[in-house]
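> Here is my input; please provide its structure:
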Amino acid sequence: YTVGGLSINDDLKEVTVDGEVVKLTPIEYNILLLLVKNQGKVFSINQIYESIWNEDAIGADNTVAVHIRHIREKIEINPKEPRYLKVVWGVGYKIDKN
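Down below sits the predicted model:
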């Protein structure tokens, strides 16, 4: 899966940004993979939590937000102005189609 300079090789469980390998935790990897596989689709925090943890998303807001922040710190040149992992205010997160 590729979005601009972001690539995911699911067979190797490897993420690269502009050719550089990025180390993600398994949870971070699974969140990123979910969003990249569904480019353009907005996922709510609850949808992300339930998809990744396979349990009800009671009190999941902070958990997902922390993982999203960590992913951005690893894949974005400027995490405060993300190229890939976008927030849709009041709705959730998405990866834009390239």
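
> can we go C-alpha only for contacts and neighbour counts from here?
Will do.

> just the helices in the protein please.
Here the chain has its helices, by DSSP state H, at 26-37, 45-53, 61-75.

> Quick check: chain neighbours aside, which residue is closest to K74?
Nearest-residue entry for K74: V22, 6.6 Å, with adjacent residues in sequence omitted and distances by CA to CA, 6 or more residues apart in numbering.

> Next, the structure of the following sequence, for comparison with the previous one:
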Amino acid sequence: KEVLLHGDAVKLTPIEFKITELLMVNAGRVFSIRDIYERVWNEPAYNAENIVAVHIRKIREKIETDPKNPRYLKVVWGIGYKIEK
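As a prediction, the model looks like this:
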């Protein structure tokens, strides 16, 4: 399993890969923090906001040219996250 960006492999941790895979397989679909946490960690989400946000930030740092203005991994304010094609 690997993620390629412009033909180059991106090194992701197993959790980062699971989050990226979830969002990419469902491109355009918005997932709440709770949904992401429960699908990736396979356990109920309690205080998951910071955990998911940190992983999203790390993924952005690896796949985005400008992580502060992401092209792919987008936040939908008040709802969650999605990946755009």
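
> re earlier: relative to T2 of structure 1, which of the helices of structure 1 is closest?
helix 26-37 (7.8 Å; CA to CA).

> tilt between that closest one and helix 45-53?
Counting by axes from the mean of the first three to the mean of the last three CA atoms, to 10 degrees, helix 26-37 of structure 1 points 120 degrees away from the direction of helix 45-53.

> equivalent range in structure 2 for helix 26-37 of structure 1?
Using TM-score structural alignment, the residues of structure 2 aligned to helix 26-37 of structure 1 are 14-25.

> Give me the mean deviation of the matching stretch from structure 1.
Taken over the aligned residues, the distance from stretch 14-25 of structure 2 to structure 1 averages 0.2 Å (mean CA distance after the TM-score superposition for structure 1).

> which parts of that stretch are buried?
Of the residues in stretch 14-25 of structure 2, 16-24 count as buried by neighbour count, 16 or more other CA atoms under 10 Å.

> what residue of structure 1 takes the place of I51 of structure 2?
Match for I51 of structure 2 (TM-score structural alignment): T63.

> can you tell me how far that match sits from H70 of structure 1?
Distance from T63 of structure 1 to H70 of structure 1, counting by CA to CA, to the nearest Å: 11 Å.

> ok, now N54 of structure 1?
Relative to H70 of structure 1, and taking CA to CA, N54 of structure 1 is found at 21 Å.
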